[in-house]
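Enquirer: what follows is a protein structure lacking sequence information:
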């Protein structure tokens, strides 16, 4: 995205001021200040230190080891035991001279294990985590002396991440806490729209073609298509067994039907109305959403087993020509089934359907596709030796350098990928793996891009893996939706988060139960007014005020 030169210069000046500023603690004993007075950093007298302009390789020849904690990934464990076995990390060790000892909690237990880890005295040097899941957030962990403030370290020793922050005002706003603190080297998606528009509503294109229908763009057109799928035997077996819309959400409720709520001008949670925060389920449009979903459910257009389908049941319904449409992603919801059906049914085809157009003529997404800084990232703990901080920061920054960028997005050139002009192409090691690994499993043994990690994710990896036209059409279609209804990535303070959680735990449970009962016919649509009053009685207005305050702080950055 192009920026005016003057705006870039102003951003750079503001960032330098922000990075060099104090942490906001007057007693000088915060974890950030303790970590900031190590050898080579800015001293208490603000003696200037020359900033690195590039990462020297090797970073050290002293045989240094970083102790690193992060959750494992099922795609990687299909062939490897640890991230340390990944080809890109092996190459990084060779280039930087720094070894890494990874510790991984058991799959699915990362939250519990993180909470145990962060309460111990013996901390690793680096933790990679989804910090949105941390109790109290990174603010609390900094306050408690668990992780450190990184501003000054990034300013001096991380030229690649610093350059990204200085050149992109969106990144600068999204990477910092309310007080200006930077606490992690994050997962970045600078090509945000393309990289975030990888999930949405999916439909059988061959069924549409057979029935002479076009992909629906409005709620009314969706109803027409779903009725045709149910009544006109598009799978051609002479039975009325088609499931017009299905899913694999697991037991409990029908909240995933919120994929259709933007077609009524609302989403199923907090949303924006211009610069004002509001709660979607108490807006008038939500009543229309519930009424329509209840009609679809009564007419049999929604799979009656949608609340109990597990992954196995869902896969069966798709691969046995029963599922007409569902919500999913370009890989697990499309690529997987293209591969499974390629030989058994050459006519099988999927397409991504645009988000339904709302009454005001705008198609809204249910999530913010403009986020460039995700909540995943690696932070340095107070357990790290302060004499090693300079080297650790350089090691972390390497991933954002030109060489590190290609290494962790694509793997080893000539082995896992080759360059084709401005693009890249994955080799048969990835796309036709000799050990029988799927392409995502194979790429996970080489690079972070197919999972998550401290990188600037490159959209060329996505282009190289969208093998079928239906996947490419889906990505292009979902990119067209507006994110204006969704919240920007602002943060709640520790106290705000506690108050909001207390309110929303009740609200969410009640909302899920009530909307499910209305949609499946157990309660009438007239229950909506009572639902709104009940949610208001639970304190939703206070929760809205909390989110509004956080939004206002975010916009004032």
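Expert: Noted; the coordinates are in hand. In this text, all values refer to a predicted model and were calculated from it rather than measured experimentally.
Enquirer: please make it C-alpha for all contacts and neighbour counts, starting now.
Expert: OK.
Enquirer: longest strand of this protein?
Expert: strand 373-380 (DSSP state E).
Enquirer: please compare the first structure with the one that follows:
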């Protein structure tokens, strides 16, 4: 959550209210479920009558304190009667350690913040190693169940092809609009100095960039301004694709949407409109209006330019949060050459869905689903992100909250993330639970970010149009992994080459022919099967 680029993938959803057809549909039970549920209080605290100990494995960020001594878990143990014996690993070493645990059968009762892939969820679920949670959700997770009923996309996104739910996710409140937006930020001071208005279409956008590049808006007499500054070409492609009618179901399935009219899967990077967009971006690059090392520049290089105030457009979160540069506003959604004016660079409310998993070693799954469900409800969300009133946060008469001064202005020189991490685990954005604007204090929650999202609202995809990342069967995933590795790597490579001119657009037909030889038709068929299941699911 510290960098918007880290969450591309992320976010928006179906906001229509629907009646969920029962979480128990297609569900299964862990071994001895009836016995496991004994001693579990259906509501209130403690969760269990007699204290229990659960072995858990989790990934954490460097700033987090020892989880076995962390106040969050100590206080929650007092409420629940459930003691967690935490084994943690730094996030960078997660994959290796997680795979070793699974290979050796030395895995724990619970995996928390362990980011299992969808293919692993399905594989270990089918093997019986990961427990199906459908019926436990139905009986012991009223907070999550309510969210699933309100936002049907959640259930669709966490249900595997066999109809079972093997994990609980990170969720982003669909009402927290700014957390879903990736629109770039424009330096309004430069617009004012050059007598420009915010652009409304592609021609005005190019003219603005040209003025930034040539008009010396920082007034130092040097041509050191960078009109568009960003790491990689993903940002500008994402920002502009809706202006070309591309990405009509959001960003969670990055390379596919549906063909207008037929509703069938379309591979976006082979569409003529995509070619047209790359031609436009290439002209911007050729005219010197984009960072000239955009395909290879390192983030620290862009950060240095941003901190120095040299970027007319910042392709990241609010520069006030990362560069201490105020006076930027979100760019408007631009009208394209065919009249399209859509904001499609937006994901679903589902973050990683493999963040809370109970294994076949779990002695009381019902209790642990109740344990996790607290953090999908208002009281638990507030504790998870803010801690405890008058200890870690203060609350105003209107109900707004903020951290106490000892955290915001730490006497030991700790950053906010570091100070918060002495009590809580959310910094770094690696956890299951529900992210709400009222309690999230990252860059996406700043007032400027909220206003930015409101500006784009009239042109955003309808919530029901936005897909979560699709789930695949084991066989589909195995085949898709091989196909996607070749196809998507080639797409990225050629996208950059077309933009910077290392490959002329006259090679477009050869590029499409190569994609077809790589198995593009089969790639699309697999996605079509996943879309068909998604469309039919309740």
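Expert: That came in fine, so what should we check first? Please read all numbers here as calculations on a predicted model, not as lab measurements.
Enquirer: care to give me the TM-score?
Expert: After superposition, the two chains reach a TM-score of 0.86 (TM-score structural alignment, normalised by the length of structure 2), with 510 aligned residues with a C-alpha RMSD of 2.9 Å.
Enquirer: about what we covered before: other SSEs contacting the longest strand of structure 1?
Expert: strand 126-130, helix 169-175, strand 185-188 (3 or more C-alpha pairs under 8 Å, 6 or more residues apart in numbering; DSSP states H and E).
Enquirer: number of nearby residues for the closest residue to residue 537 of structure 2 other than its chain neighbours?
Expert: Nearest non-adjacent residue to residue 537 of structure 2, counting by C-alpha to C-alpha, 6 or more residues apart in numbering: residue 156, 6.6 Å away. Residue 156 of structure 2 has 24 neighbours, counted by other C-alpha atoms under 10 Å.
Enquirer: again with residue 450 of structure 1
Expert: 23.
Enquirer: also the one 5 residues further on?
Expert: Per other C-alpha under 10 Å, the neighbour tally for residue 455 of structure 1 reads 26.
Enquirer: and the aligned residue in structure 1 for residue 472 of structure 2, how close does it get to residue 311 of structure 1?
Expert: Aligning on TM-score structural alignment places residue 472 of structure 2 opposite residue 492 in structure 1. To residue 311 of structure 1, residue 492 of structure 1 is 34 Å away according to C-alpha to C-alpha, to the nearest Å.
Enquirer: those two: who's more crowded?
Expert: Of the pair residue 492 of structure 1 and residue 311, residue 492 is the one with more neighbours under other C-alpha under 10 Å, namely 24 against 13.
Enquirer: what sits closest to that one if chain neighbours are left out?
Expert: Per C-alpha to C-alpha, 6+ apart, closest to residue 492 of structure 1 is residue 550, 5.7 Å.
Enquirer: can you tell me the element the one you found falls in?
Expert: helix 540-555 (DSSP states H and E).
Enquirer: what stretch of structure 2 does that helix fall on?
Expert: So helix 540-555 of structure 1 sits over residues 520-535 in structure 2, by TM-score structural alignment.
Enquirer: check stretch 203-222 of structure 1 too.
Expert: With TM-score structural alignment as the criterion, stretch 203-222 of structure 1 aligns to 186-205.
Enquirer: mind listing residues that contact that stretch?
Expert: For stretch 186-205 of structure 2, the surrounding residues in contact (C-alpha atoms under 8 Å, 6 or more residues apart in numbering) are 208, 211-212, 215, 217-218, 311-314, 327-337.
Enquirer: and what of stretch 390-410 of structure 2?
Expert: 386-387, 389, 415-416, 419-420, 438-439.
Enquirer: now do 10 Å
Expert: Outside stretch 390-410 of structure 2, the residues that touch it by C-alpha atoms under 10 Å, 6 or more residues apart in numbering are 382-383, 385-389, 411-424, 438-441.
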